[in-house]
Structures are given as structure tokens and as C-alpha cells.
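Colleague: After the sequence you'll find the predicted model.
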Amino acid sequence: MGPSSAPRVVVLAGGVGGSRFVLGVRAALRDRGLTDTAAALTVVVNTGDDLWLSGVRLQPDVDSITYALAGVNDTERGWGRNGDSERVNRELQEWGAGWPWFTLGDLDLGTHLARTGWLRDGSTPTRVLERMSHRWDLGARLLPMTDAEVDTVVTVREGDGIRSMHFQEWWTRHRATLEPVRFDNPGIEEARPAPGVVDAIAQADIVLLAPSNPVVSIGPILSVPGVREALRAAPAPVVGVSPIIGGRVVRGMADVCLAAIGVDTSALAVASLYGARAGDGLLDAWLIAEEDGAVADEVAELGIRSLVTPLWMTDAARSAALAESALGVAGI
């Protein structure tokens, strides 16, 4: 990157934490006077929690990040469109269609119907997302992690046996109260990164792992064959932001997901899960909260540079400050 050129930033993200962080990165770039942030910022979005429901294709993480960047997201619920209604959803339930515990807003359904129509006409998820991005000035280029359908299946322990269900049923209906045994993305071994993903990583000045759920948001992205290899080969630093503050998850049930794969709910343990790029892992640097500053030396012992900084994204200014700290690690 030349001294006067805009930094090329790639973010791997999913979920509410990912949405807030991406907003912060865009704000940090704009605070630097960069007007065309879409040319500088690429977001690789988790599609592992996608699903078919009532004949339409849902992409929860894609939509959450799109709506957040467009400024039309429901910030109270953390998902869906602001000011949405649920008339069609109630009618679906009267017909016994869909899931009664999975609410689809009317405006949200409009998105799903448009997406499904384009998919049925032969478009790929990459082309569909590009088309969706034209509606609003998002200030970022969004890419799905893959064009393949690799929905997340959770195997849970129930009574004396085990059974499997879609991630959204476990997450939304059961609120992660059923003990997970494992998480799978059937077909991911044959999947490939979506067009543009590997090139964006190779050309980036910094790659950021958002403070998203390490298991079901970042994990599926890293499981797409070729993505992990692209990160390890990237000439730019790979910087992660801890989703754990003070030994607790900020939102959602990431602690349950981490326990299922034998990882403690701590900033140090998640850093170890990702690993150091100096070894066989991914991270060059790891941002940890002030509440977890005591483990900074232990993170460094893993071969990962640590930076202790405020991680709470309670408003736009704090999200931008966090993003600025992450960019600063790479000297950008």
C-alpha cells in the first residue's frame, strides 16, 4: 500500500457482532476521509446458517450485515428489518407452513423472495448478493464465503440418544439449551470459496477476523477448502478481535458452541483455537479486552502479538475506535 492509497481491508464476519464490527470498520475508513469505502472494504460473510424455509432461501448473516450497512436493520432485536410487520408470517402459521418459532417479517420476506427468484433463474449466491448490494450504498463489497449450500447441522444429546437438526432450530427454537455433540456443514469438503474471496485476501493490506462466534460464524468460513490456505499465504497481517470479554460472551450462545469443541470461554483459549500463523495457525495479532489484559503475555507466548484495547461496541463511536485499533496493528 502506497502512502496515499486507500488500504484494502478484508473482514471475515457473521452475526450481530460481525455486523457491528463491519460498521465500525466502514466508519473508521470514512473518518480518514475515504469516500469510496466500497473499493477498500470487502466482507466475506458466513453462509453456514443459511436454510430453505417455506420455499424460500434465507441467508441470516448475509441479510444482517446487508441491513446493518444499509441502516435498515432492527437494532433492538438484532436481526431483520427495522419497523417490519409480520402479517404474512401469521398467515403462513395459519396454514401450518414454516416454523412457528421462526419469525419472518414482511419486508424480510421480500428479500427472501427476490433472492429465491434470482437463484431459481440461475444466478449464483455471489451474483445475487452483488445484485442486492445495488439497492443501497453499503460502502462495502459483500461476498458469500461460498456459492455452495453448506447449511450447519447440529447433533445434540437428548435423553439417552442423539439426534440432528438444522442450526437455526437449535439456536432459535431451543436457544442452545440442548447439549451439542458436534457441528457439521455437509458438503463443505467439496465446496470452493466464492469468486473473489481468495483474490481479495491475497490483495489485502490487512485481514480481520471479526468478533463473531468462532464456531458457527467464523468456523464455517475457515472450513471452506482454500480459505485457510489463503489466509496463511496472505502477504498482509491477519488480525483477530476476541469475541470474549472478561471470560464471557458478549451476545448469543458462543460459550455453548465453544464447550462442544472443547474450548474454554476465554480470550486466550479462542486465540489458541485460531492459532499463530508463525506456527500452523492463522493469527498474527489478537485484540483482547481490558478486562482480559492479564492474559496478554500468554497470548504472546502462543506466537501472537496481543493488543489490549476496549472491545465493547456499545455505540457507533466505540465500534469505529475498535476498528481503528485493529487497523493500527497493521500500521495502516
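Modeller: Now that the structure is in, tell me what you want to look at.
Colleague: use CA for all of it now, contacts and neighbours both
Modeller: Will do.
Colleague: List the residues that contact the residue lying closest to G293 once chain neighbours are set aside.
Modeller: The spatially closest residue to G293, leaving aside those adjacent along the chain, is V308, at 5.9 Å (CA to CA, 6 or more residues apart in numbering). Shown in contact with V308 (CA atoms under 8 Å, 6 or more residues apart in numbering): 287-290, 292-293, 296.
Colleague: repeat that with 6 Å
Modeller: 288-290, 293 (CA atoms under 6 Å, 6 or more residues apart in numbering).
Colleague: Which of those residues ranks first by neighbour count?
Modeller: Ranked by neighbour count under the definition other CA atoms under 10 Å, these are headed by I288 with 29 neighbours.
Colleague: Okay, strands next: where are they in the stretch 201-332 of the chain?
Modeller: Using DSSP state E, counting those that start in this stretch, the strands of the stretch 201-332 of the chain run over 206-209, 238-241, 244-245, 248-249, 285-288, 305-308.
Colleague: adding another structure so you can compare the two:
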Amino acid sequence: MRITVLAGGVGGSRFVLGLREELRRREASGALAPGEAEVTVVVNTGDDLWLAGVRLMPDFDTLLYALAGVNDTERGWGRAGDSERVAEELREWGVGWPWFTLGDLDLGTHLARTAWLREGLTPSQVAARLQHRWELGVRLIPATDAEVDLHVEVADPDELDGTRTMHFQEWWTRYRASLPAVAFRQQGLDGAAPAPGVVEAILGADAVLLAPSNPVVSIGTILAIPGIREALDETHAPVVGVSPIIGGAVVRGMADACLPVIGVETDAAAVARHYGRRAGGGLLDGWLVDETDAPAAAALRADGFRAEAVPLWMRDPDTSAALAAAALALTTP
């Protein structure tokens, strides 16, 4: 069984952890032979940026740390038990963003990545090298080796055209998405292509899963990479997504500040319709919503979607594994 997941950071990492747990349980029960399941995660790169002279890949590192069991579960990002002495020193020198903290252990990852990039390795080659440190049980691939950093155009009456543009991380972390967004723009798309292994993972999959990540800035950025959407159209694998919206509210993050910008309601069914039915030229074969959104699942089924209502809250290994099992079940008609 070959499974490919498209994922962002925190929500994506929790879902992939649940998927790994479900597959391990199937192996333990004899339902799967050891090593029969192969999981590849295509990771959003829109959050990536250069800061203080080092290359950051926040979503990739969130997945890496979570799968390695060294992540900070309280904050949802960074390394557990990290210190911030270097960040404090950088602030004294006026280097970087004082509101964007890098932990010391986390900074070690960024320095290693940057050193390898300076030596001529590509981001996907660096990603493979970083994964050698821990036994993750899955393979992580950045969506692209190109620098496709996401920028946000926000309303600003002090500017001549009424707008200004900033990196997504500034809008997200510094301003907590409080500045009204006008548009999201992925820089560098013209020269971008899927990283080696991405298209192959999609075309060769038995199932493709969309993690409950931000549809605009995470999944949306992955889909914007030329060649990825085409691979999803071509693959014979069913494509099943998990709603990042429960009861009209975001599970985590600020997707509710992003969806209206592209004309989509903060609603589980609206996100499914945004992705579209594969039979009608869209993306999805199946869609999972939470039990509280059962009427939305019924409405989607009436529109021709394969949709089910199941518990979506990933509170622990059991609930996360159960959600992954439900997603896999929906890949089978």
C-alpha cells in the first residue's frame, strides 16, 4: 500500500502521526505485512523564508520534529525543551525579526540546512539528509526545490495604491492575521517544478490524502506548484481530504482569515466544494467532515461527493489513528 499525503505544518503533522499509528497497528494485528505500507508526505513550502542568514522551512521542520518525537507539543512548533539564548543575542544585535523566535536547537537545524544548501545540495536532498537522524517511518519531500515563498497583500490606506505586501510569516506571526488580507501570492511560481519524487509519489500512490491543513496557504500552495495538480488529475489513486473546519470554526490556525479572501466560507462543505468533485473536474473523490457537520456531509452526498461524518478532533494516538483509518476507508468505494 502506497499512501501519499499533502500536508502543512501542525494539522498535517498530527494527521500523519495518526496515519503512522494506524498502519503500525495494522501491522501488529497482521492486517498488513511489515513494510507493506509506504507513506510519502508532500510538504508545503510556502512558509519558507530566509531570516538572519539561514533558510527556514517551518512546515517541514514541524513534521520532522513531530515524527521524531522531539517537538514542542505545547507550542505546536519547534523543539521540546529548547532555549532561546541565541535569539536573545540576535535581538541585541538587531538581526532578524524580534517577534519571530528561533530556539537554539531549532537554529541548529537551520544552520545545518543552510550549510548544505551552500555546499550545493537542493532542498529535497537536504530534506533527505535531515531525515537520516531519526527513524520517522514515513518519507518527507518538500513540494518544490524552488523558493516559492508566500506573500500576503494587505490593505494599507497609507500606501498610494491602498495595499502593501509582506511575507506570510510576518502577517501570520507578527500580526496574527489581523491585517485584512487582499490576496495571497506565491513568489517564484514561474520557475518552479515539483521536487524529485513528488510526481512519482502521486502517480504511484494507491491513495492520496489531503491533511486537514489550511486550504489556502498550505494545500493551496502545494497545488499551485506547476505539475502537481496535473499529477493529481492523472493519478489512478482516489483522493480523499479531511476538513480543517469543524462546526464553522477553524481547528487550529487562522484559515478563517484566509478563506474569505478567495471567496470561500469558513465551512466544511464550502471547502470541499472549493476543491471540487473529481468527476466534475475538481480534486476530490472523498471528503471527511466532523460529526457536528453531519448535515454538510449529507448535502455533499446529494451533490455527488463521497462524504462521511466522523470524529475529526485528534486528541491522542487513538483518535488520530481512527481518523486516518476513516480516511483510508473512504478511498475504497
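Modeller: Right, received. Where do you want to start? Owing to the predicted nature of the structure, the values given are computational and were not obtained by experimental measurement.
Colleague: TM-score for the pair, please.
Modeller: For this chain pair, the superposition-based TM-score is 0.96 by TM-score structural alignment, normalised by the length of structure 1; 326 aligned residues with a CA RMSD of 1.3 Å.
Colleague: sorry, back to before: just the ones of the contacts of V308 of structure 1 in helices?
Modeller: Under the assignment DSSP state H, the contacts of V308 of structure 1 contribute nothing to helices.
Colleague: Export those residues as TSV, with columns for distance to V62 of structure 1.
Modeller: Below are the contacts of V308 of structure 1 laid out as TSV (distance: CA to CA, whole Å):
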residue	distance to V62 of structure 1
I288	26
A289	27
E290	30
G293	33
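Colleague: Which among the strands of the stretch 201-332 of structure 1 is found nearest to D160 of structure 1?
Modeller: strand 248-249 (29.4 Å; CA to CA).
Colleague: how far does that closest one sit from the chain's center?
Modeller: Relative to its parent chain, strand 248-249 of structure 1 has a centroid offset of 17 Å by CA atoms, centre = their mean, to the nearest Å.
Colleague: next one: stretch 163-173 of structure 1
Modeller: Chain-centre distance of stretch 163-173 of structure 1: 18 Å, with CA atoms, centre = their mean.
Colleague: Could you do stretch 155-166 of structure 1 as well?
Modeller: Counting by CA atoms, centre = their mean, stretch 155-166 of structure 1 comes out at 26 Å from the chain centroid.
Colleague: Show me the contact partners of that stretch.
Modeller: Taking CA under 6 Å, 6+ apart as the rule, stretch 155-166 of structure 1 contacts 153-154, 179-182.
Colleague: If we use 8 Å, what do you get?
Modeller: Applying CA under 8 Å, 6+ apart, the set of residues contacting stretch 155-166 of structure 1 is 151-154, 178-183.
Colleague: hmm, which of these are the buried ones?
Modeller: Applying 16 or more other CA atoms under 10 Å to those, the neighbour count classes 151-154, 179-181, 183 as buried.
Colleague: Strands - which of the residues you listed land there?
Modeller: Among those, the residues falling in strands (DSSP state E) are 153-154, 179-181, 183.
Colleague: Let me see the contact set for whatever residue of structure 2 lines up with G15 of structure 1.
Modeller: With TM-score structural alignment defining the correspondence, G15 of structure 1 maps onto G9 in structure 2. Taking CA under 8 Å, 6+ apart as the criterion, G9 of structure 2 is in contact with 44, 58-60, 62-63, 213.
Colleague: what's T45 of structure 2 in contact with, if anything?
Modeller: Counted by CA under 8 Å, 6+ apart, T45 of structure 2 has contacts 57, 59-60, 142-144, 147-149, 218, 221-222.
Colleague: Find the nearest non-adjacent residue to R139 of structure 2, please.
Modeller: Closest to R139 of structure 2 by CA to CA, 6+ apart is T40, at 4.7 Å.
Colleague: where's the one you found relative to A7 of structure 2, distance?
Modeller: 10 Å (CA to CA, to the nearest Å).
Colleague: just C258 of structure 2 next, same as before
Modeller: 17 Å.
Colleague: circling back to that earlier point, show me the two of the buried ones among the contacts of stretch 155-166 of structure 1 that sit farthest apart.
Modeller: Among those, D151 and E179 lie farthest apart (CA to CA), at 19.2 Å.
Colleague: Which one of C258 and A7 of structure 2 is surrounded by more residues?
Modeller: A7 (31 against 22).
Colleague: In contact with the aligned residue in structure 1 for R113 of structure 2, which residues?
Modeller: Using TM-score structural alignment, the partner of R113 of structure 2 in structure 1 is R115. R115 of structure 1 makes contact with 56-57, 128, according to CA under 8 Å, 6+ apart.
Colleague: how far away is V263 of structure 1 from G17 of structure 1?
Modeller: 20 Å.
Colleague: the more surrounded of those two?
Modeller: G17 (21 against 17).
Colleague: and the longest helix for structure 1?
Modeller: Per DSSP H, structure 1 has its longest helix at helix 15-31.
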